[in-house]
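Engineer: here is a sequence together with a model predicted from it:
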Amino acid sequence: MGPRRIEVLRGISMEVRRSEAVFLVGASGAGKTTLLYTLAGLERPEDGTVDFEGQRLYSGSSRAQASIRNTQMGFVFQSYFLLPELTALENVMLPGMIGGSTKESAAEESLRAVGLGERLQHLPAELSGGEQQRVAIARALVNDPAIVFADEPTGNLDSKTGDAIMDLLLSLARERKKTLLVVTHDPRLAILGDRQLHIADGKLEQSQSV
């Protein structure tokens, strides 16, 4: 017998409009993060397609997909994913370094936009959890992406700090007319978006406008 095939997502068809803030909600293990990773070009689906800005996301080479992620997408994760040996400024400069355009001024501006203008040279270990997530938001926005994907961005934070981080993320996305796709298990946060997509057992159960 071969390995058992596990189907995480089933028959999902959805569309996200430009500048829309959409929250993916559902129980743990429902498939929220898998769906987000699939839409973001991080996890290739076995069947189906993902269209992004008129392109079939998975039809190009790995290099082409990486270029799209680096230049047109921003990412915020629950665990921040900051490099511990780099300062806040250097962490925010990383997407530019990868793309071959190191713009220190853009990174500084992005950090000031999230309220960390006085923390440019601090290492992650010298920052609080909320400050580290602000660095991650600054990094996600530094390349002026079309869309930001956020996977449980408040999951490692207390409720007060988490609320402030979500308010900041939504405010910056709306101010800059960015599309925002957020995974959360917290219904309090989900109502802040323009629309909620409820997922259960790998299937899209309902779409609810707020």
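Structural biologist: In hand now; what should we look at?

Engineer: please count neighbours and contacts with C-alpha atoms only from this point.
Structural biologist: Noted.

Engineer: which secondary structure element contains residue 182?
Structural biologist: In this structure, residue 182 is located in strand 179-184 according to DSSP states H and E.

Engineer: same check on residue 111?
Structural biologist: Residue 111 is part of helix 104-113 when elements are defined by DSSP H and E.

Engineer: can you show me the helices along the protein?
Structural biologist: Read by DSSP state H, the chain holds these helices, from start to end of the chain: 32-39, 62-72, 88-99, 104-113, 129-141, 159-175, 187-190.

Engineer: which strands or helices does the last one pack on?
Structural biologist: With contacts defined as 3 or more C-alpha pairs under 8 Å, 6 or more residues apart in numbering; DSSP states H and E, the packing partners of helix 187-190 are strand 21-25.

Engineer: same question, the first one
Structural biologist: Here helix 32-39 is seen to pack against strand 147-151, strand 179-184 when contacts are counted using 3+ C-alpha pairs under 8 Å, 6+ apart.

Engineer: then this one, side by side with the first:
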Amino acid sequence: MDHDVNGAVRNLSAEPAPSRLIVGISGASGAAYGVRVLDALNDLGIESHLVVTRAALLTLSQETDLSPDDLTGRATVSHRLADVGASIASGSFKTLGMIVAPCSVKTMSEIATGVTSSLLTRAADVVLKERRPLVLMVRETPFHLGHLRTMTALAEMGAVIAPPLPALYAKPASIEEMIDQSVGRALDLFGLDWSPVKRWSGLKGAGE
């Protein structure tokens, strides 16, 4: 509880979360998903808190022409992977939640166990314990039974498993459009409406 300037009691826990989102990028193929999440948040005026694994930087160098500085420059705040004392490691630091884009099976598995070894997985664990949205854009396939059981465990814990599958109904004309559609649909889960998303409006001629 707190008091406003007139002495009235305020319930701070009832106040809306600040417009900030944690963005994790792990080493699975698909670094462009994380890049475009950061671009989307910039477009939307949402504060982004970025944490990137070393494997993700390797993937970034293989799949894009971007440097690590190019990536971190897109974020409002960039946190070091080993900095477990960072703001996003605490549940008292209010956020809209966290997205991991892309999310490797290794990262997914570490989050599921709760035995976190980096700021990325620690932040994800905090988001779960605070009952905030955690969206994992898992980007490896095919899955064996262990992977599927891990996903089930995470879903039971409150995470959303959102593999970036192409929405062909949107008739993407490029890889970039496919990526943007997946990113935008993932951001929908936080109540964020990004303009590049193509919305389904029903089958043409249906009911005629």
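Structural biologist: All right, it came through fine. Keep in mind that what you see is a predicted model, and the values were worked out from it rather than measured.

Engineer: kindly provide the TM-score of these chains.
Structural biologist: Superposed pair, TM-score by TM-score structural alignment, normalised by the length of the second structure: 0.33. Supporting alignment: 109 aligned residues with a C-alpha RMSD of 5.1 Å.

Engineer: hmm, back to that, can you tell which of the helices of the first structure is closest to residue 205 of the first structure?
Structural biologist: Residue 205 of the first structure sits nearest to helix 32-39 of all the helices of the first structure, at 12.0 Å, using C-alpha to C-alpha.

Engineer: go through that closest one and flag the buried ones.
Structural biologist: Along helix 32-39 of the first structure, the positions that meet the burial threshold by neighbour count (16 or more other C-alpha atoms under 10 Å) are 32, 33, 34, 35, 36, 37, 38, 39.

Engineer: the second structure: strands as residue ranges?
Structural biologist: Taking DSSP state E to define them, one finds strands in the second structure at 2-3, 9-10, 20-25, 47-52, 77-79, 98-103, 134-138, 160-161.

Engineer: now render the helices of the first structure as CSV, adding distance to residue 149 of the first structure.
Structural biologist: Supplementary listing: the helices of the first structure in CSV, determined by distance: least, C-alpha to C-alpha, whole Å:
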stretch, distance to residue 149 of the first structure
helix 32-39, 7
helix 62-72, 10
helix 88-99, 15
helix 104-113, 17
helix 129-141, 9
helix 159-175, 11
helix 187-190, 14
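
Engineer: circling back: could you dump the helices and strands packed on helix 32-39 of the first structure into CSV and include distance to residue 113 of the first structure and mean neighbour count?
Structural biologist: Compiled in CSV, these are given as follows (distance: least, C-alpha to C-alpha, whole Å; neighbours: other C-alpha atoms under 10 Å):
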stretch, distance to residue 113 of the first structure, mean neighbour count
strand 147-151, 16, 23
strand 179-184, 17, 24
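
Engineer: nearest to residue 24 of the first structure, out of these?
Structural biologist: Go through those one by one with C-alpha to C-alpha and the one that ends up closest to residue 24 of the first structure is strand 179-184, at 4.7 Å.

Engineer: the closest one to helix 32-39, inter-axis angle?
Structural biologist: Angle of strand 179-184 of the first structure versus helix 32-39, following axes from the mean of the first three to the mean of the last three C-alpha atoms, to 10 degrees, is 150 degrees.

Engineer: show me what strand 179-184 of the first structure is packed up against.
Structural biologist: strand 21-25, helix 32-39, strand 147-151, helix 159-175.
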